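Asker: sequence unknown, structure follows:
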């Protein structure tokens, strides 16, 4: 059985020669050098992706949204009730959320994936990859076991590969879940080694920012301690 480590080792490096060719081509166009800003950098990055042979091509487009509830919600780090995760996930299946409207404008399909929504039964219309009914509370325990985390990553990778086989060449990813910015900040803090206060923001809780920041910082700090 292929492991996550095995799969990561198969990812090829970018093609620097192709990126250089793309840079020269863009710089030679009838426009001021660098005038398109970030758009130019993205085009050059795309040209360097393995398998494209230096010719950027976008076929079908897909946005994968992973939906789950977070145990750290119990710490008061979110302004919305936990049930909003399930409500918004269901709304996505109807195409009525912001990401669905923007994706439609870009000609991209949205795939809504349940990886851990805290409901008794799976929500109709969602792709079911649920590994648990919500994660653990990172302020007091691990969010999940390493085994479950790797299984989930491998499941999503396999699903993405199937989409690629069916012509999808451009993927966008996102997540949905009340209190999701707390584990996101905690993970960034742990991976980068930066202090929690440097990566914690106010999320959606703008009305109670001062109290929320203190709680959010505490939860992120607790998470870092569990990972050390």
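Answerer: Right, received. Where do you want to start? These figures come from a predicted structure and were not determined experimentally.

Asker: from here on, contacts and neighbour counts on C-alpha atoms
Answerer: OK.

Asker: Any idea which residue is closest to the centre of the protein?
Answerer: For the chain, the residue nearest the mean C-alpha position is residue 174 (3.9 Å; Cα atoms, centre = their mean).

Asker: What is the subsequent helix or strand relative to the helix or strand that contains it?
Answerer: Using DSSP states H and E, residue 174 sits in strand 168-176. For strand 168-176, the succeeding helix or strand toward the C-terminus, using DSSP H and E, is helix 181-192.

Asker: what's the angle between that following helix and strand 168-176?
Answerer: Orientation note: helix 181-192 sits at an angle of 120 degrees relative to strand 168-176 (axes from the mean of the first three to the mean of the last three Cα atoms, to 10 degrees).

Asker: Against that first model, consider the following:
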């Protein structure tokens, strides 16, 4: 934490720390009960692999072996990034607002997937440069250009995280059982690479990909901007809020808040790809227990995605070579979760079928 923050902790800082202190671990006694239920079902032990793990993990998180996935919601954090000025993207900021509006009309990829998966979608304007029809929780009309100055103030970073926690609480009150994280913001693979570089102590070359189709020249420019921005601001890897404020984005902060809120309100939260994973990593550095409430959906093609999941000690359930963002990969996992739960609930047991149960062999 920087010196002025040590000397004077703001109300937002106090609020975030208070919420993090209230986070408790999942109840693993219900995970054991769910495991016993799976073992009683008339199928070879552990033969559904990670599908079984999904239900077992959710039982601990939800605090019941009567797991529910019926009400699912994808929260999409939409925000612009000032670093776009440096030519690190193929398109301009105007695309952020255009795609964000499409979430409301089922024209965006994630919205179409949500409709098919029977999930709600909640797009949030947490920092789009233009005015939108989305729910307005705007911290500012985009971040500043991190190549020249910090992306945001420390208080703005804190507010973005608290916004995500607030939304998780609202969705819990509305009866949702599972949340997923998504984003929309031109330039956010640049900010995500910068944040993940600092938090993992990696070089930009290891953590930076082509995003939405950069050329080799564009990729080199992007790497150089990330390296110079980190060198300019020297974000403190031991202070995640400092990292977010100097080289991050409002969407990353908002999603980090969703992950912390999931832990606070005992909701499983599904990670999407690289950008969502960066937010999960940030949340984990702020609140280590939050990892127990996370579910990894897929492995993004972005080069840093695997390293982030390894740092979180999480395994993805899907390998689809996706890198679309928006929460698309997280939503693709929803039907798999539903199918796993259907088997868990409905399949007959060895006893009901009068079959000798499989034994756990060592």
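Answerer: Looks like it came in fine. Since we're looking at a predicted model, the values are computed, not measured.

Asker: still on that earlier bit, what lines up with the residue nearest to the centre of structure 1 in structure 2?
Answerer: Alignment note (TM-score structural alignment): residue 174 of structure 1 maps to residue 182 of structure 2.

Asker: and if you look at residue 40 of structure 1?
Answerer: Residue 40 of structure 1 maps onto residue 52 in structure 2, by TM-score structural alignment.

Asker: would you say that match is within a helix?
Answerer: Yes: under DSSP: H, G, I helix; E, B strand; the rest coil, residue 52 of structure 2 sits within a helix.

Asker: For it, list the residues it contacts.
Answerer: 38, 46, 340, 344 (Cα atoms under 8 Å, 6 or more residues apart in numbering).

Asker: before we move on, the earlier item: which SS class is the closest residue to the residue nearest to the centre of structure 1 other than its chain neighbours?
Answerer: Nearest residue to residue 174 of structure 1, sequence neighbours excluded (Cα to Cα, 6 or more residues apart in numbering): residue 65, at 4.6 Å. Following three-state DSSP, residue 65 of structure 1 is assigned to strand.

Asker: how far away is residue 65 of structure 1 from residue 114 of structure 1?
Answerer: Counting by Cα to Cα, to the nearest Å, the gap from residue 65 of structure 1 to residue 114 of structure 1 is 9 Å.

Asker: now residue 158 of structure 1
Answerer: 15 Å.

Asker: the more surrounded of these two?
Answerer: Using other Cα atoms under 10 Å as the criterion, residue 158 of structure 1 and residue 114 rank with residue 114 on top: 26 against 12.

Asker: Is the counterpart of that one in structure 2 in a helix, a strand, or coil?
Answerer: Using TM-score structural alignment, the equivalent of residue 114 of structure 1 in structure 2 is residue 125. Using three-state DSSP, the structure places residue 125 of structure 2 in strand.

Asker: just the one 5 residues further on next, same as before
Answerer: Three states are possible here, and by three-state DSSP the one that applies to residue 130 of structure 2 is coil.

Asker: between the helix or strand encompassing residue 259 of structure 2 and helix 188-200, how big is the angle?
Answerer: Applying DSSP H and E as the criterion places residue 259 of structure 2 in helix 250-265. Counting by the same axes, to 10 degrees, helix 250-265 of structure 2 points 60 degrees away from the direction of helix 188-200.

Asker: Please name every helix or strand in contact with the helix or strand following helix 250-265 of structure 2.
Answerer: Going down the chain from helix 250-265 of structure 2, the next helix or strand is strand 269-271, by DSSP H and E. Strand 269-271 of structure 2 sits against strand 178-184, helix 250-265, strand 294-296, with contacts defined as 3 or more Cα pairs under 8 Å, 6 or more residues apart in numbering; DSSP states H and E.

Asker: Can you give me the stretch of structure 1 that the following helix or strand past strand 269-271 of structure 2 aligns onto?
Answerer: Scanning forward in sequence from strand 269-271 of structure 2 by DSSP H and E, the next helix or strand is helix 274-286. Under TM-score structural alignment, the alignment places helix 274-286 of structure 2 onto no residue of structure 1.

Asker: and helix 274-286 of structure 2, what does it pack onto?
Answerer: If contacts are counted by 3+ Cα pairs under 8 Å, 6+ apart, helix 274-286 of structure 2 sits against strand 178-184, helix 188-200, helix 240-247, helix 250-265, helix 305-312.

Asker: now, of the ones you listed, which is deepest in the fold?
Answerer: Burial of these is given as mean neighbour count (mean count of other Cα atoms under 10 Å); helix 250-265 ranks first at a mean of 31.

Asker: And that helix, what does it pack against?
Answerer: On a contact count with 3+ Cα pairs under 8 Å, 6+ apart, helix 250-265 of structure 2 meets helix 11-21, strand 72-79, strand 120-127, helix 154-173, strand 178-184, strand 269-271, helix 274-286.
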